[in-house]
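Colleague: Give me the fold of what follows.
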Amino acid sequence: MDILITVLGDEAGSEASSLAEWLRADEDVPKSAISLARTPTAKGEMGPVTDIVQLLLDPTTTSATLTAVAAWLTARRQTTTIHIKSGDREVEVESASIKDPAQAAKSLMEEIEG
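Modeller: So this is what the prediction gives:
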């Protein structure tokens, strides 16, 4: 499963880098599945380059990885919103809405798997 995560409002890319580092530190998340990609603006447009965390997961690691993403969100000091895309499915999650990372991961799985 290919999952793209964008941290909204993160023009400097520091939050996306923080998320990637958090995931790499989690022993349940395969390190080889995590990459940080840059999405340039469209040709002729001005604006920031967006950093995206790209995850290439197999079914056995998806739940643990999404739990780690939810845990990262709950650890944010200020309200943080992420945009998750997998195939043609997209969902946004705000840190303030997460009470239990495992339950949030389950809900995310349902959203992106259909």
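Colleague: hey, let's count contacts and neighbours off CA atoms from now on
Modeller: OK.
Colleague: any idea where the strands of the chain begin and end?
Modeller: Using DSSP state E, the strands of the chain run over residues 2-7, 34-39, 50-56, 81-86, 89-94.
Colleague: what sits against residue 102?
Modeller: By CA atoms under 8 Å, 6 or more residues apart in numbering, the contact list for residue 102 reads 67, 70.
Colleague: Please generate a structure for the following sequence too, so the two can be compared:
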Amino acid sequence: MNERWDGAYIARSVVDRGMSAWSTNAEEVNRTLPRLAGEVEKNLAAAPWGAGAEGDAFRQAHLRDGGPVEMINQCKRLGEQIVDAGDRLRQAIDNTRQTDADIDHDLTRLTREV
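Modeller: As a prediction, the model looks like this:
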């Protein structure tokens, strides 16, 4: 069944498949990201660069401007945004469909009253 939306027809099945794919990917990000971040954090805590002057220079360069810790924090924020965007989009779609249904109902009722 196609529904009107701003002069365009949108196939509900296509929207549902797209939202399902978005949710699946968001779940994968939520499931995988903590494990991957934990591995990076564990490796950083092991300080594999050593204690000498060369190791210290590498550590300073590697961790400059937040280094991999900043990358992990940005990935976590991005993961949250991916989930949130999907939730907000689903709500917007549901609201739009409900508004369209309400308008159709009102128009049908008005037509019968005339």
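Colleague: Superposed, how do the two chains score by TM?
Modeller: TM-score for the superposed chains, counting by TM-score structural alignment, normalised by the length of the first structure: 0.24, backed by 39 aligned residues with a CA RMSD of 3.3 Å.
Colleague: Would you agree residue 29 of the second structure is in contact with residue 79?
Modeller: Yes. Contact between residue 29 of the second structure and residue 79 holds when scored by CA atoms under 8 Å: they sit 6.2 Å apart.
Colleague: for residue 6 of the first structure, what are its contacts?
Modeller: The neighbours of residue 6 of the first structure, taking CA under 8 Å, 6+ apart as the test, are 16, 50, 51, 52, 53, 82, 83, 84.
Colleague: I'd guessed the fourth one sits against residue 36; true?
Modeller: Read that as residue 52 of the first structure. Yes. Counting by CA under 8 Å, residue 52 of the first structure touches residue 36, with 5.7 Å between them.
Colleague: Quick check: neighbours shared by these two?
Modeller: Contact criterion CA under 8 Å, 6+ apart; residues bridging residue 52 of the first structure and residue 36 by contacting each: residue 16.
Colleague: the more surrounded of the two?
Modeller: Remark: of residue 52 of the first structure and residue 36, residue 52 carries more neighbours, 25 against 17, as counted by other CA atoms under 10 Å.
Colleague: ok, now how distant is the more buried one from residue 37 of the first structure?
Modeller: Taking CA to CA, to the nearest Å as the measure, residue 52 of the first structure falls 5 Å from residue 37 of the first structure.
Colleague: now the strands of the first structure in a markdown table, with distance to residue 64 of the first structure?
Modeller: Conversion of the strands of the first structure to a markdown table gives the following (distance: least, CA to CA, whole Å):
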| stretch | distance to residue 64 of the first structure |
| --- | --- |
| strand 2-7 | 14 |
| strand 34-39 | 13 |
| strand 50-56 | 12 |
| strand 81-86 | 16 |
| strand 89-94 | 17 |
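Colleague: right, and residue 3 of the second structure touches residue 11 too?
Modeller: Yes. Applying CA under 8 Å, one finds residue 3 of the second structure in contact with residue 11, separated by 6.6 Å.
Colleague: Make sure residue 9 of the second structure is indeed in a strand.
Modeller: Yes. The assignment for residue 9 of the second structure, made by DSSP: H, G, I helix; E, B strand; the rest coil, places it in a strand.
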